[in-house]
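Trainee: missing the sequence, but the structure's below:
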């Protein structure tokens, strides 16, 4: 009785460990791409500097590194004390010109009343009219000067040139800045990956080639088994730098990355022929991988050495380095 129970248990265990036979495939060499693992560096499409339009003292700054800004936001204010003094001088000049104009108009009215009685000549009346016109034009010029100074005062506001994230803020409040000096650098226009590959691969890569992009960071999430996203090469630079060719890769969803962060990327650099089997055709027992093939005497489990996993039309396949050859009939569960 015990022997019968033991035999039944052994048969059930073997049946559970042995996959059911559903079909077979004939191994044929297929073309696979060799992928080179590199690191891509996150870059922003545009780096827009927020510059000072007028010199002075940086009195306030509303952003820090990492702040998100919109185009037109006031991110800093620059004040020039000389502008306030110039406004006071223009206002004083306007008051003096207004007083002179009132006096000139009074003289003109008096001259108009006396010219009819012959007490004032016509030439003197023309001079009085000219004096009034000159003073009015001087007042308009002074008002224009005041408008220029007011515009310079408003240009002390440093505006964000584009939507984006602030990378650096080199100027601190209280420091003296000159016209054209950068107050903040803003990463704008989205993000992409920049690759630097050895020059021997320069002839193999081109715009439009697909690449695999790993997860961000250098922790467990960035391992080879982690899910990958698909990107494509959009630009290959014609100039080599330090024996390396530069290429830009577009990937969706790079908006949350840090500029300058490195991300693992796998890029195709060569093609070769190999034998691949479906991933579910591989059995592992005692640390050894087996693939069941159909021989002359029936199914036979052949030990194999496996390579990297590939995909063929959405089906996961594994490269077989040794143990099988072209023409073998592989049993697929």
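Mentor: Here it is on my side, so go on. Given the structure is predicted, the values throughout are model-derived calculations rather than measurements. Residues are numbered from 1 along each chain as shown.
Trainee: Only C-alpha atoms from now on, for both contacts and neighbour counts.
Mentor: Noted.
Trainee: middle-most residue in the chain, spatially?
Mentor: residue 191 (2.1 Å; CA atoms, centre = their mean).
Trainee: ok but it is inside a helix, no?
Mentor: No: counting by DSSP: H, G, I helix; E, B strand; the rest coil, residue 191 is not part of a helix but strand.
Trainee: quick one: contacts for it?
Mentor: Counting by CA atoms under 8 Å, 6 or more residues apart in numbering, residue 191 makes contact with 42, 43, 44, 45, 250, 254, 255.
Trainee: Same question for residue 176.
Mentor: 55, 56, 57, 58.
Trainee: Please name the nearest non-neighbouring residue to the second one.
Mentor: Translated: residue 56. residue 80 (4.5 Å; CA to CA, 6 or more residues apart in numbering).
Trainee: likewise the third one?
Mentor: Beyond its immediate neighbours in the sequence, the residue positioned closest to residue 57 (CA to CA, 6+ apart) is residue 176, lying 4.5 Å away.
Trainee: re the thing from before, which residue comes closest to the residue nearest to the centre of the chain once chain neighbours are left out?
Mentor: residue 44 (4.4 Å).
Trainee: how about the strands of the stretch 51-200 of the chain, start to end?
Mentor: Using DSSP state E, counting those that start in this stretch, the strands of the stretch 51-200 of the chain run over 56-61, 68-69, 74-79, 157-159, 164-168, 176-177, 182-198.
Trainee: Comparison target, given below:
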């Protein structure tokens, strides 16, 4: 008899229990976010002309400084040819002037040539040297303009848009391609009533299954924009693994709004019978009874209890 009572007592004391304690939870709001590049910059033409060669297309990855297109100004080649001809003529005149100066210096040294004539020969050489240097500088400017026909990528990233084709006529400053930088974020749009509930560094949860590639389950808010547009506040969240291809892809994101006190219990203490949820509560006399509860969100092996329990209740695992 005593052994039976002892075994029953050991069985009672070995039953796992859980004391109900209210805990703070963060309420989350589900919003749709889009994958965006932090910066989208335009690769612009530095000179006007015709696109002689287009080297990229939408979706191509580029590095900073890569040549995207080549703009050809057909007026530059004749101008360079004209400057080359002028430089050649000045070079010939300079050689003749230096010969005349050497002859005048020899005559002056022998005392049969006036100082004024020698100075005139020296001046002629100086003038031609300066004119030749000016022609060479003008040629260097024209050559640099031809080099500026190379349209360079302003940043590393991916080509989003190419609004021109080979043979198109472009003006200086016209956009040849739009380049998305390599830093991608999730751009959130929340109702303005939540504007003061979010701040930089707050965590977000991502429904990563909706995105392509290996996307992290959580991220953090990188920036909250101060301007509210159409009743919404805009924020950017950094999430690892967003990739760099499908800009504009949509995904559902859960953003923490405010904290509140609630009751959460391990899922093992909940029992469902005929569609009704029960928990077993131990009363002050040591007895046990099943109590009907209303459940809420399940997260991480724990279930929120909306009604049916109070702080201090002792739960017995069924």
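Mentor: Good, I have the coordinates. Keep in mind it's a predicted model, so treat the numbers as computed, not measured.
Trainee: re the thing from before, most neighbours among the contacts of residue 176 of the first structure, please name it.
Mentor: Ranked by the number of neighbours (other CA atoms under 10 Å), the contacts of residue 176 of the first structure place residue 58 first, at 24 neighbours.
Trainee: Which position in the second structure pairs with that residue?
Mentor: For residue 58 of the first structure, the aligned position in the second structure is residue 51, judged by TM-score structural alignment.
Trainee: any idea how far its match is from residue 160 of the second structure?
Mentor: With distances taken as CA to CA, to the nearest Å, residue 51 of the second structure is found 19 Å from residue 160 of the second structure.
Trainee: And for residue 308 of the second structure?
Mentor: Counting by CA to CA - residue 308 of the second structure and residue 160 of the second structure are separated by 55 Å.
Trainee: Comparing the two, which shows the higher neighbour count?
Mentor: Set residue 308 of the second structure next to residue 160 and count neighbours by other CA under 10 Å: residue 160 wins out with 21 against 12.
Trainee: dump the residue contacts of whichever residue in the first structure pairs up with that one.
Mentor: Matched across to the first structure, residue 160 of the second structure falls on residue 167, judged by TM-score structural alignment. Neighbouring residues of residue 167 of the first structure by CA under 8 Å, 6+ apart: 65, 66, 184, 185, 186, 187.
Trainee: To which residue of the second structure is the last one aligned?
Mentor: Right, the one you point to is residue 187 of the first structure. Residue 187 of the first structure maps onto residue 180 in the second structure, by TM-score structural alignment.
Trainee: looking at it, that match is touching residue 158, isn't it?
Mentor: Yes: counting by CA atoms under 8 Å, residue 158 is a contact partner of residue 180 of the second structure at 5.3 Å.
Trainee: If you count surrounding residues, which of those two has more?
Mentor: residue 180 (27 against 24).
Trainee: ok, the more buried one to residue 169 of the second structure distance?
Mentor: 24 Å.
Trainee: quick one on the thing from earlier: pipe the strands of the stretch 51-200 of the first structure into TSV and attach distance to residue 233 of the first structure per row.
Mentor: As requested, the strands of the stretch 51-200 of the first structure are exported to TSV (distance: least, CA to CA, whole Å):
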stretch	distance to residue 233 of the first structure
strand 56-61	39
strand 68-69	28
strand 74-79	36
strand 157-159	34
strand 164-168	24
strand 176-177	41
strand 182-198	9
